[in-house]
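Q: Build me a model:
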Amino acid sequence: MNSFSGIRFKKETAKRFQEFSKKHFNSHTEALATMLDFFFYNEISPRERLGPTGRTIEANLKKRINAVIAIMRDMEKTQTKPTVAMIASLFQLEERKNKPLIVEKKFIKPNKK
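A: You can find the predicted model right below:
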């Protein structure tokens, strides 16, 4: 059987570690060994930042998408709708009014009364 060794931790840190290891691992030894292996194999330090998190990336994407939507709405209001209205007015056929044709006087027959 393996022997155990005592390590001193602050109470708050020990409680956090115990809750974490109970949630994800079968024993505290397995939890600590897995964490050490993770840092060793990935050659990273637990103190360095890994970059933006999913939440910050999502927030940035939402901002950019909202900006694109605003640009498209502005284009629709200022460019697309007026252009479509002008083109539609060009292709609309208006009914002709029945105006009498202008006829020269020499071709008009005088009315007999």
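
Q: can we go C-alpha only for contacts and neighbour counts from here?
A: OK.

Q: Which helix or strand lies directly C-terminal to the top helix by length along the chain?
A: When the chain is parsed with DSSP state H, its longest helix is helix 54-75. Next along the chain after helix 54-75, taking DSSP states H and E as the criterion, comes helix 81-91.

Q: from the middle of its chain, how far away would that next one be?
A: A distance of 32 Å separates the centroid of the chain from that of helix 81-91, by C-alpha atoms, centre = their mean, to the nearest Å.

Q: ditto for stretch 41-53
A: On C-alpha atoms, centre = their mean, the centre of stretch 41-53 falls 27 Å from that of its chain.

Q: residues making contact with that stretch?
A: Contact partners of stretch 41-53, identified using C-alpha atoms under 8 Å, 6 or more residues apart in numbering, comprise Phe39.

Q: one step back: tilt between the longest helix of the chain and helix 81-91?
A: Angle between the axes of helix 54-75 and helix 81-91 is 30 degrees (criterion: axes from the mean of the first three to the mean of the last three C-alpha atoms, to 10 degrees).

Q: just how off-centre is helix 54-75 within its chain?
A: 5 Å.

Q: Now the second one, please; I'll put the structures next to each other:
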Amino acid sequence: MDSFIGIRFKKETAKRFQTFSRTYFKSHTEAMAAMLDFFFYNEISPKEKLGPTGRTIEAKLLKRINAVIAIMRDVEKTQTKPTVTMIQSLFEAEEPEKKPLILEKKVSEKKKKVRFQEKRNLKNEL
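A: Below is the predicted model of the structure:
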């Protein structure tokens, strides 16, 4: 069996380590070994900053996306819509009305209106 050694930590740091260790590992020894391995294999120092966090990156992306949306809306209002309306007006030009030739006769068909209708006898039909 491995022997244990006592290391002195400040009380606040020891409590933080204990809660972290209980959350993710079975023992405090396993937690400390995993942390040391992490820093050794990734060749980083615990004092280094790893750069922006996910939250700051997300906030910057959202700002940039909002800026792009604003630019697109402005382009749509100032360039796209006026251009589309001009092109549509060109394509929707009305065709000139065809005037009938002087020699053509208009044939008008008049429907004959029925002047008299046969009266139905409702008693006979029942």
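
Q: what's the TM-score here?
A: Superposed pair, TM-score by TM-score structural alignment, normalised by the length of the first structure: 0.79. Supporting alignment: 99 aligned residues with a C-alpha RMSD of 1.8 Å.

Q: follow-up on the earlier one: any buried residues in the longest helix of the first structure, and which?
A: In terms of neighbour count (16 or more other C-alpha atoms under 10 Å), helix 54-75 of the first structure has no buried residues at all.

Q: mean distance, that helix to its aligned residues in the second structure?
A: Mean deviation of helix 54-75 of the first structure relative to the second structure after superposition (mean C-alpha distance after the TM-score superposition for the first structure): 0.9 Å.

Q: And Ile7 of the second structure, what's its match in the first structure?
A: Matched to the first structure by TM-score structural alignment, Ile7 of the second structure sits across from Ile7.

Q: before we move on, which element is that match in?
A: For Ile7 of the first structure, there is no enclosing helix or strand under DSSP H and E.

Q: hmm, back to that, so which elements touch the longest helix of the first structure?
A: Packed against helix 54-75 of the first structure, as judged by 3 or more C-alpha pairs under 8 Å, 6 or more residues apart in numbering; DSSP states H and E, are no other helices or strands.

Q: which part of the second structure lines up with it?
A: Counting by TM-score structural alignment, helix 54-75 of the first structure pairs with residues 54-75 of the second structure.

Q: neighbouring contacts of the matching stretch?
A: Contacting residues not belonging to stretch 54-75 of the second structure are not present [C-alpha under 8 Å, 6+ apart].

Q: One more pass at 10 Å, please.
A: 51-52, 76-81 (C-alpha atoms under 10 Å, 6 or more residues apart in numbering).

Q: Kindly reformat these as JSON lines containing distance to Glu92 of the second structure.
A: Shown next, in JSON lines, are the contacts of stretch 54-75 of the second structure (distance: C-alpha to C-alpha, whole Å):
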{"residue": "Gly51", "distance to Glu92 of the second structure": "58"}
{"residue": "Pro52", "distance to Glu92 of the second structure": "55"}
{"residue": "Glu76", "distance to Glu92 of the second structure": "22"}
{"residue": "Lys77", "distance to Glu92 of the second structure": "22"}
{"residue": "Thr78", "distance to Glu92 of the second structure": "22"}
{"residue": "Gln79", "distance to Glu92 of the second structure": "20"}
{"residue": "Thr80", "distance to Glu92 of the second structure": "18"}
{"residue": "Lys81", "distance to Glu92 of the second structure": "16"}
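
Q: Make CSV out of the residues you listed and add neighbour count.
A: Formatted as CSV, the contacts of stretch 54-75 of the second structure follow (neighbours: other C-alpha atoms under 10 Å):
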residue, neighbour count
Gly51, 8
Pro52, 9
Glu76, 13
Lys77, 12
Thr78, 11
Gln79, 11
Thr80, 13
Lys81, 12
